[in-house]
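K.L.:
My questions concern the predicted model and sequence given below.
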Amino acid sequence: MAGIYLHIPFCKQACHYCDFHFSTNTDRIEEMIQMMAKEANLRKDFLGNETVETIYFGGGTPSLLEPKWIDYLLQKLDSIFPTNLKEITLEANPDDLTVERLQSWKSMGVDRLSLGIQSFDNRLLNYYNRAHTAQESKDAIKKARSAGFSKFSMDLIYGFPAKDHSIWKKDLSLAFEQNPGHLSCYALTVEPRTALGAWEKKGEFIQADEDFVAEQFEILQEESEKHGYRQYEISNFAPEGKEALHNTNYWRGIPYLGLGPGAHSFDGSMRTANIRNNALYIKQVQAGTFRSEREDLAQEDILNEYILTSLRTVWGLDLDYLQTRFGKNLKQEKASRLQQLEEAGWLLWSGNTLSLSKSGKLLADSIASTLFYESP
């Protein structure tokens, strides 16, 4: 099995926290979409003969596109790759959800919407420079359900510096009130090449301290559990059986092809990254000289990545798989470190599978890194 990710590199405006590749100049949308289809053809052998089961339109803002371009890309992919599609996700902002677009997306096979809500508070939305309002956030799922959609995810941001947790608690309350079936929640991160990064450098923005952010993470865990949403990955919550198939495959090491400027790909032993420049990307693909930055992964890299990603999920780190696939006996070779982590209350055992406790999830990446293997 395999997945395809399409990076649509256009937005109405720049969100103040966003470091993803995008442009607010939409003059070359048609040309870009055609070049993404051409890239798919140029790289049709990347996935071998694996059947494509998931497609994910991300960005940027895919919901900006005229529906005909979503349909165009889906038709092209179907003609190039063997497919048995189980999920087609499209990231959408609430202000783009017109009846016409929703009906068009549904008719062409899009069956899951990932909604960029971020907050239900107008003050925060304005501060983040989001294009939608709190009311549009509240109306988003209702409008999409009316068009026949039943599978959703909501993106929310926590960790904004405030005097208390009231905004975050209200955001969660409103989200669960609509029962989207899936939440993706991320701590506010300040990246250098963003407005927030520039403000922080000038002393005009001060991040919330680690304890405040950790408290909001714990509130998220508690509220999700109350509403029957399982934390199946550090940032992702859903009732059992409603997990995102495409994203889950990332964490399980399933190959995927990324199309478009700034997109990443993985074939099981190699990663590639496309150039983060719209004009240069178009020029390269037009000329047939398209090249991705390539990283060949050593066995230890693949092993450590499995440790990192598996510990982030509810399914945990399978020590039997580790032994069979990599010839590593982690229980024996990392015994001292495992004992320290277990005594700290950060690890849980289920048979021969290792997972993180609630408190351990606060430190997921740092815990995983202490279990990494070094190259010989």
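P.N.:
Yes, it's here.
K.L.:
hey, let's count contacts and neighbours off CA atoms from now on
P.N.:
Noted.
K.L.:
State which helix of the protein is the longest.
P.N.:
Scanning the chain for the longest helix, with DSSP state H as the assignment, gives helix 210-226.
K.L.:
That one packs against which elements?
P.N.:
Counting contacts by 3 or more C-alpha pairs under 8 Å, 6 or more residues apart in numbering; DSSP states H and E, helix 210-226 is packed against strand 151-158, helix 166-178, strand 230-233.
K.L.:
could you list every residue that touches R276?
P.N.:
For R276, the contact set (C-alpha atoms under 8 Å, 6 or more residues apart in numbering) comprises 21, 261-262.
K.L.:
try E136
P.N.:
Counting by C-alpha under 8 Å, 6+ apart, E136 makes contact with 94-95.
K.L.:
And it, how far from F266?
P.N.:
The gap separating E136 from F266 is 36 Å, by C-alpha to C-alpha, to the nearest Å.
K.L.:
still on that earlier bit, for the longest helix of the chain, which outside residues touch it?
P.N.:
158-159, 165, 168-169, 172, 187, 230-231, 237, 358, 362.
K.L.:
for that helix, which positions count as buried?
P.N.:
Across helix 210-226, burial judged by 16 or more other C-alpha atoms under 10 Å covers 212-214, 216-221, 224.
K.L.:
With distance to K142 as extra columns, can I get those in JSON lines?
P.N.:
Formatted as JSON lines, those follow (distance: C-alpha to C-alpha, whole Å):
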{"residue": "F212", "distance to K142": "33"}
{"residue": "V213", "distance to K142": "30"}
{"residue": "A214", "distance to K142": "32"}
{"residue": "Q216", "distance to K142": "27"}
{"residue": "F217", "distance to K142": "27"}
{"residue": "E218", "distance to K142": "28"}
{"residue": "I219", "distance to K142": "26"}
{"residue": "L220", "distance to K142": "23"}
{"residue": "Q221", "distance to K142": "25"}
{"residue": "S224", "distance to K142": "21"}
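K.L.:
let's bring in a second one:
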Amino acid sequence: MAGIYVHIPFCKVKCHYCDFHFSIQQHNLNQLVEAIEIELVSRKDYLDNESVKTIYFGGGTPSILEPKLIEGLLNRIYQNYFVEEDCEITLECNPDDLSEEKLFSLKSLGVNRLSVGVQSFDNQILKFMNRAHSKQQAIQSIERAMACGISNITIDLIYGVPNTTIKSWEKELYQMLNLGVPHLSAYCLTIEPNTVFGNWHKTGKLEPLADQISLDQFQYLMEFMSLNGYEQYEISNFAKPEKISKHNSAYWKGDKYLGVGPSAHSYNQIERGWNIANNPRYIKNIHNEEAIYTAEKLSTQDRFNDYVLTRLRTKWGLVQHEMEEISAKDAEKAVKILKGYIQSGEVLLKDDLFLLTNKGKYRADGISADLFAD
């Protein structure tokens, strides 16, 4: 089974922390959606006729699109791919886009999961990040979605924000809990170079939060979510029973997926590739039948490292015999290193799974790098 990711590279405003590919100029929005429809048809063989179990509209801000455009994209998918009846169809959205009329339209099109970019329930923080919505709009959008019958909702929240405390982070989490949101993606603020925050940091206008306070907020997050019945199935993702993201889980488990739209990535277990990250060039090349996609064939080393990087972050962990099936030599080295991390309390061996402990989750990227094939 496979997934399809549709990248919609448009936003109303540029958030101060964001370094994703998008544009706030929407004059060619219709032409770009038309080009994505053409790509969906031209690349229909990429997934080798595997059934599609998840469709994910990401961005950017897909909720900018009128429902008619979303309908056109879904029609292209249904016409050219075998889509399972219980397919999870997720749309990323901003709170200020979710009117009652739009929500009912999305539901009628088959959208059954919303990923709402809340980021914070604090108006000062939202203003600091240059978000387009308010706390009240965020709360109302979630309540409105549930009233319209879309209860499978995830929200994003950001911790590690300058001048925040454990107390202010606790307040954010309680607001999420009180709304009955069944899934949370929580990310530590990263100051990326080519962003407003990156420029502020470079010129001394922004002082990042101390690492220890960010770690304390992460520790509190894990404890809070566990106490309130959420499972941490990936380092940044927490879900109530039966509400785990099928789409993102497929990424971490190494399932095939096709990504369409500018800058979208694809993976079919043989190669991985990426589309050009330029909207006008993408549209032009699609219509001229010129290349939009660059691919690289995966070596044994690539496949081993991908497995380690994605699986170690999750509750599914590293399985010794699965590592050995990719590369016995690299698996042997990795197991020796993992035993050292067991001694330090950062990795746990449970049945045949190597899993990160809460202590190890602080250093997930570093541990993964130590395990990589040379």
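P.N.:
It's in. Please read all numbers here as calculations on a predicted model, not as lab measurements.
K.L.:
Same list, the contacts of R276 of the first structure, but as TSV with secondary structure, distance to K44 of the first structure and neighbour count please.
P.N.:
Converted to TSV, those look like this (DSSP: H, G, I helix; E, B strand; the rest coil; distance: C-alpha to C-alpha, whole Å; neighbours: other C-alpha atoms under 10 Å):
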residue	secondary structure	distance to K44 of the first structure	neighbour count
H21	coil	24	19
P261	coil	17	26
G262	coil	18	23
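K.L.:
Show me where the stretch 51-200 of the second structure has its helices.
P.N.:
Under the criterion DSSP state H, counting those that start in this stretch, the stretch 51-200 of the second structure contains helices at 67-80, 100-109, 123-129, 135-147, 166-178, 196-202.
K.L.:
wait, what's in contact with I70 of the first structure?
P.N.:
When contacts are counted by C-alpha under 8 Å, 6+ apart, I70 of the first structure touches W105.
K.L.:
swap the cut-off to 10 Å and go again
P.N.:
Residues in contact with I70 of the first structure (C-alpha atoms under 10 Å, 6 or more residues apart in numbering) are 33, 57, 62-63, 90, 104-105, 108-110.
K.L.:
coming back round to it: now compare the contacts of helix 210-226 of the first structure and name the two farthest from each other.
P.N.:
Spatially, the most separated pair among these is H165 and R230, at 21.9 Å (C-alpha to C-alpha).
K.L.:
Pick out whichever of these two has more residues nearby.
P.N.:
Of the pair H165 of the first structure and R230, R230 is the one with more neighbours under other C-alpha atoms under 10 Å, namely 21 against 17.
K.L.:
Could you give the number of residues near G203 of the first structure?
P.N.:
By other C-alpha under 10 Å, 9 other residues sit near G203 of the first structure.
K.L.:
so it sits in a strand?
P.N.:
No. Counting by DSSP: H, G, I helix; E, B strand; the rest coil, G203 of the first structure falls outside a strand, being coil.
K.L.:
ok, so what distance separates it from K163 of the first structure?
P.N.:
18 Å.
K.L.:
K328 of the first structure too?
P.N.:
For K328 of the first structure, the distance to K163 of the first structure equals 48 Å [C-alpha to C-alpha].
K.L.:
So these two - more neighbours on which side?
P.N.:
When K328 of the first structure is set against K163 and neighbours are counted by other C-alpha under 10 Å, the residue ahead is K328, at 16 against 9.
K.L.:
Using JSON lines, please lay out the helices and strands packed on helix 210-226 of the first structure together with distance to Y373 of the first structure.
P.N.:
Below are those laid out as JSON lines (distance: least, C-alpha to C-alpha, whole Å):
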{"stretch": "strand 151-158", "distance to Y373 of the first structure": "33"}
{"stretch": "helix 166-178", "distance to Y373 of the first structure": "38"}
{"stretch": "strand 230-233", "distance to Y373 of the first structure": "23"}
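K.L.:
Quick check, central residue of the second structure?
P.N.:
Nearest residue to the geometric centre of the second structure (C-alpha atoms, centre = their mean): N248, 6.5 Å.
K.L.:
what residues does the strand or helix carrying that residue touch?
P.N.:
Element membership of N248 of the second structure [criterion: DSSP states H and E] is helix 246-253. By C-alpha under 10 Å, 6+ apart, the residues outside helix 246-253 of the second structure that reach it are 1-5, 53-56, 87-90, 233-234, 237, 255-257, 267, 306-314, 316-317.
K.L.:
and the helix or strand following it, how far from the first structure on average?
P.N.:
Sequence-wise, the next helix or strand downstream of helix 246-253 of the second structure (DSSP H and E) is strand 256-260. On superposition with the first structure, the average gap between strand 256-260 of the second structure and its aligned counterparts reaches 0.6 Å (mean C-alpha distance after the TM-score superposition for the first structure).
K.L.:
What are the contacting residues of the host helix or strand of R337 of the first structure?
P.N.:
Taking DSSP H and E as the definition, R337 of the first structure sits inside helix 335-343. For helix 335-343 of the first structure, the external contacting residues (C-alpha under 10 Å, 6+ apart) are 329-332, 344-349, 354, 356-357, 360, 367, 370-371.
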